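Student: A predicted structure for the sequence below; I have some questions about it.
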Amino acid sequence: MLGSEEMTQIFAHRGYSASFAENTMSAFIGAEKAGADGLELDVQLTRDGEIVVIHDEKVDRTTNGHGFIKDLTYKEIRKLNANKNGGKKESIPSLIEVFEWLKTNNLLCNIEMKNGLFPYEGMEEKVIELVRKYNLTDRIIFSSFNHYSIVHCYRIAPDIETAPLFLEAIYMPWVYSQSIRAKGIHPKHSTIPDHIITTTIQNGVAVRPYTVNREADLKRLFKLNCTAVITDNPIKAIKIKKTI
């Protein structure tokens, strides 16, 4: 199981998104320099079938462009600036670009399949094929709010860890996880009480809550020895972890 070590791991949510444009190479490189253990990023499919790293189904919020990823070609998407706050131009990365960079370090990588709104036919197969090509099998976790998608991932690649995402509290999440062969859960941090975290971990299921930015919430999870936290600010999380 990824991250079954004693210390709570720190995953940078969309990279070091507190200080860099989210889901950009700068945010990922910034997370590595900050000392994060892993990254969390989101994938969607372009009109011509390229896997790109962006959270929203549309490019409007995070770039200077408009429209749905599924309606734009990879070439069109690469022309957009994913750094809306000024500063240097940032392209929306392809998953290939991220994987080539991951080969230069030891970071773990949580890939969230963004296929709740649009099913993105064949996305799981494409992502898995790339994971295999870059020999990253033991460093990847697939997560999604679309649990059918991660079960599909498990069926075609049982050697790659899966972890369902939850917005609401779920009864006995370890039982549910085991039923879909997931080795972890990624719950919203405010919906999972202490005893559920510890019981889930005791039952062999990793717990990596998101998106944990407040000092009090980080302290709580570090004290519980939670498997990992997913945070926008890895530097802040590392500082707090050192005090526990």
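Tutor: That came through, no problem. Numbers count the residues shown, from 1 in each chain.
Student: Please make it C-alpha for all contacts and neighbour counts, starting now.
Tutor: OK.
Student: can you list contacts of the helix or strand where residue 220 lies?
Tutor: Per DSSP states H and E, residue 220 falls inside helix 215-223. The contact list for helix 215-223, computed with C-alpha atoms under 8 Å, 6 or more residues apart in numbering, reads 8, 189, 212, 229, 237, 240, 241, 244.
Student: Quickly check the residues you listed for the two that are furthest apart.
Tutor: Greatest spatial distance among the contacts of helix 215-223 (C-alpha to C-alpha): 189 and 244, at 18.6 Å.
Student: So those two - more neighbours on which side?
Tutor: Regarding residue 189 and residue 244, a neighbour count based on other C-alpha atoms under 10 Å identifies residue 189 as having more, with 23 against 9.
Student: what's the distance between the more buried one and residue 48?
Tutor: 36 Å (C-alpha to C-alpha, to the nearest Å).
Student: Likewise for residue 87?
Tutor: If you go by C-alpha to C-alpha, the gap between residue 87 and residue 48 works out to 30 Å.
Student: the more surrounded of those two?
Tutor: A count of neighbours by other C-alpha under 10 Å puts residue 48 above the other of residue 87 and residue 48, at 12 against 7.
Student: Would you mind measuring from the more buried one to residue 63?
Tutor: Distance from residue 48 to residue 63, by C-alpha to C-alpha: 20 Å.
Student: cool, and residue 3?
Tutor: 33 Å.
Student: Also residue 126?
Tutor: For residue 126, the distance to residue 63 - C-alpha to C-alpha - is 25 Å.
Student: Looking at the two, which is more packed in?
Tutor: The neighbour comparison of residue 126 against residue 63 (other C-alpha under 10 Å) goes to residue 63, with 20 against 14.
Student: The more buried one falls within a helix, correct?
Tutor: No: using DSSP: H, G, I helix; E, B strand; the rest coil, the assignment for residue 63 is coil, not a helix.
Student: these two touch, right, it and residue 85?
Tutor: No: using C-alpha atoms under 8 Å, residue 63 is not in contact with residue 85; the gap is 9.5 Å.
Student: so the residue nearest the centre of the chain, which of the three states?
Tutor: Centrality entry for the chain: nearest residue to the mean C-alpha point is residue 40, 2.6 Å, by C-alpha atoms, centre = their mean. Assigned with three-state DSSP, residue 40 falls in the strand class.
Student: Second structure follows, compare the two:
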Amino acid sequence: MCAAVYVLSTVTGYVLTSALLLKCPTLLHRKKRENFLSQHISHRGGAGENLENTMTAFKHAVNLGTDMLELDCQLTKDEQVVVSHDSNLKRATGVNTQVCDMAYSELPPYLCKLGVTFQRECFCEGGEDKRIPLLRDVFEAFPNTPVNIDIKVNNDTLIKKVSELVVKYDREHLTVWGNASNEIVKKCYKENPRIPVLFSFPRVLQLLGLFYTGLLPFVPLKEQFLEIPMPSIITKLPLLYFFLHASECLIFSCSLLMRKSLFEHLTARGIQVYIWVLNDDEDFQRAFDLGATGVMTDFPTRLKDFMDRNGISKLQ
């Protein structure tokens, strides 16, 4: 009887402590320093309004007032860090070649018309700017704009060179980097722990487990940014992309992450929560209602209009 009472009191104490720390995490953890807060994030610069990852796209988004540019990095044969989502350029340029097999000067231009990945049956037609830019071009053009870098390949030289560019342009306080791969994120953190990192996919799953077991409030987290997809976007993907990437497990995991109490706990600890890639008012509204810090979109004008209409002001 005494043992049962002891176990019950212990469990009750744990549950109450967990609930308290979930609401007030700074009782146990020091809040991470936030150098910037981003509500409006332009995915690949705004791939639905200009050709993805081009300087024209980035300039348009910045002129519109975006809080953050999201982009992807690869390494060329002559070790130049370029802004390109795909390792193989067939989709984007029509040329079946790997970025890593060509010198920067040899890279083909983008096609005039590209599909928008997260908007079914949607294409973006570009203007004169079809050049694949260098990462340094972005840093030089937008010295005060936060940049979210997806390290697309597990390449030590790429990680090192991205870090060197971030340091050279004094952007450690304006940059976040990472990848879905836990190995890449670990390498990024080891290379330069002063640049904040994203949660990798395995770490997102760990986060999920910690949250639902009540252990999350007790566990320190090195990451400062959580980027997750909203389940509803999976059904909006182009069919080929859907079959390649969607699964019941992914949809279920994403659904479990859509919890306001989780988002509030993370933001109270100084961890920003971004939901991607949302392109319509219904999803924008749901993301902000859940307490997400920011929304990543292919249509920066559409998101800005939504925020203006709904009085969603800058957090800074």
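Tutor: Nice, I can see it. Predicted model only: the values in this text are computed from it and were never measured.
Student: TM-score them against each other, please.
Tutor: Once superposed, chain against chain, the TM-score is 0.86 (TM-score structural alignment, normalised by the length of structure 1); 235 aligned residues with a C-alpha RMSD of 2.4 Å.
Student: ok, back up a step: give me the mean distance between the helix holding residue 220 of structure 1 and structure 2.
Tutor: Helix 215-223 of structure 1, aligned to structure 2 and superposed, deviates on average by 1.5 Å (mean C-alpha distance after the TM-score superposition for structure 1).
Student: Report the distance from that helix to the chain centre.
Tutor: 20 Å (C-alpha atoms, centre = their mean, to the nearest Å).
Student: Identify the residue range in structure 2 corresponding to it.
Tutor: Aligned using TM-score structural alignment, helix 215-223 of structure 1 spans residues 281-289 in structure 2.
Student: Show me the contact partners of stretch 183-202 of structure 2.
Tutor: Residues contacting stretch 183-202 of structure 2 (C-alpha under 8 Å, 6+ apart): 151, 153-154, 156, 159-160, 163, 172-173, 175-182, 222-227.
Student: and if you look at stretch 77-97 of structure 2?
Tutor: 53-54, 71-76, 98-104, 108-111, 114, 132-136, 152-153, 157-158, 161-162.
Student: Buried members of those into ChimeraX, please.
Tutor: A single ChimeraX command selects the buried members of the contacts of stretch 77-97 of structure 2 (16 or more other C-alpha atoms under 10 Å):
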select :53,54,71,72,73,74,75,76,98,99,100,102,104,108,110,111,114,132,133,134,135,136,152,153,158,162
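Student: Of the contacts of stretch 77-97 of structure 2, which belong to helices?
Tutor: 135, 136, 157, 158, 161, 162 (DSSP state H).
Student: could you pull out the helices for structure 1?
Tutor: 25-34, 74-78, 95-102, 123-133, 147-156, 173-179, 194-202, 215-223, 234-243.
Student: any chance of the ones you listed in JSON lines, plus distance to residue 16 of structure 1?
Tutor: Shown next, in JSON lines, are these (distance: least, C-alpha to C-alpha, whole Å):
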{"stretch": "helix 25-34", "distance to residue 16 of structure 1": "5"}
{"stretch": "helix 74-78", "distance to residue 16 of structure 1": "21"}
{"stretch": "helix 95-102", "distance to residue 16 of structure 1": "14"}
{"stretch": "helix 123-133", "distance to residue 16 of structure 1": "22"}
{"stretch": "helix 147-156", "distance to residue 16 of structure 1": "25"}
{"stretch": "helix 173-179", "distance to residue 16 of structure 1": "28"}
{"stretch": "helix 194-202", "distance to residue 16 of structure 1": "25"}
{"stretch": "helix 215-223", "distance to residue 16 of structure 1": "16"}
{"stretch": "helix 234-243", "distance to residue 16 of structure 1": "7"}
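Student: Would you mind finding the most buried of these?
Tutor: helix 25-34 (a mean of 21; mean count of other C-alpha atoms under 10 Å).
Student: what angle separates that helix from helix 95-102?
Tutor: 20 degrees (axes from the mean of the first three to the mean of the last three C-alpha atoms, to 10 degrees).
Student: and the end-to-end length of stretch 220-232 of structure 1?
Tutor: 17 Å.
Student: for stretch 21-38 of structure 2, same thing?
Tutor: 25 Å.
Student: circling back to that earlier point, excluding chain neighbours, give the residue nearest to the aligned partner of the residue nearest to the centre of structure 1 in structure 2 in space.
Tutor: Alignment note (TM-score structural alignment): residue 40 of structure 1 maps to residue 70 of structure 2. Once flanking residues are discounted, residue 70 of structure 2 sits nearest to residue 148: 4.5 Å by C-alpha to C-alpha, 6 or more residues apart in numbering.
Student: for residue 182 of structure 1, same thing?
Tutor: Nearest to residue 182 of structure 1 is residue 162, by C-alpha to C-alpha, 6+ apart, at 4.9 Å.
Student: Kindly tell me how buried the counterpart of that neighbour in structure 2 is, as a neighbour count.
Tutor: Under the alignment (TM-score structural alignment), residue 162 of structure 1 pairs with residue 197 in structure 2. Here the number of neighbours of residue 197 of structure 2 (other C-alpha under 10 Å) works out to 24.
Student: gap between residue 197 of structure 2 and residue 157 of structure 2?
Tutor: For residue 197 of structure 2 relative to residue 157 of structure 2 (C-alpha to C-alpha), the value is 18 Å.
Student: And residue 72 of structure 2, by the same measure?
Tutor: In terms of C-alpha to C-alpha, residue 72 of structure 2 sits 15 Å off from residue 157 of structure 2.
Student: Alignment lookup: residue 237 of structure 1 to structure 2.
Tutor: Match for residue 237 of structure 1 (TM-score structural alignment): residue 303.
Student: Now do the same contact list for its match.
Tutor: Neighbours of residue 303 of structure 2 in contact, by C-alpha under 8 Å, 6+ apart: 40, 279, 280, 281, 284, 297.
Student: Now tabulate those in a markdown table and tack on distance to residue 17 of structure 2.
Tutor: Shown next, in a markdown table, are these (distance: C-alpha to C-alpha, whole Å):
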| residue | distance to residue 17 of structure 2 |
| --- | --- |
| 40 | 35 |
| 279 | 39 |
| 280 | 39 |
| 281 | 38 |
| 284 | 34 |
| 297 | 38 |
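Student: who touches the residue nearest to residue 225 of structure 1 when sequence neighbours are not counted in this structure?
Tutor: Leaving aside its chain neighbours, residue 225 of structure 1 sits nearest to residue 8 (5.6 Å; criterion: C-alpha to C-alpha, 6+ apart). Taking C-alpha under 8 Å, 6+ apart, we find residue 8 of structure 1 in contact with 222, 225, 226, 227, 228, 229.
Student: Neighbour-wise, which one of these leads?
Tutor: residue 229 leads those on contacts (other C-alpha under 10 Å) with 28 neighbours.
Student: Could you pull up the residues touching it?
Tutor: 8, 9, 10, 11, 208, 209, 210, 211, 212, 218, 221.
Student: Pick out the most distant pair among those.
Tutor: 8 and 211, at 14.6 Å, using C-alpha to C-alpha across the contacts of residue 229 of structure 1.
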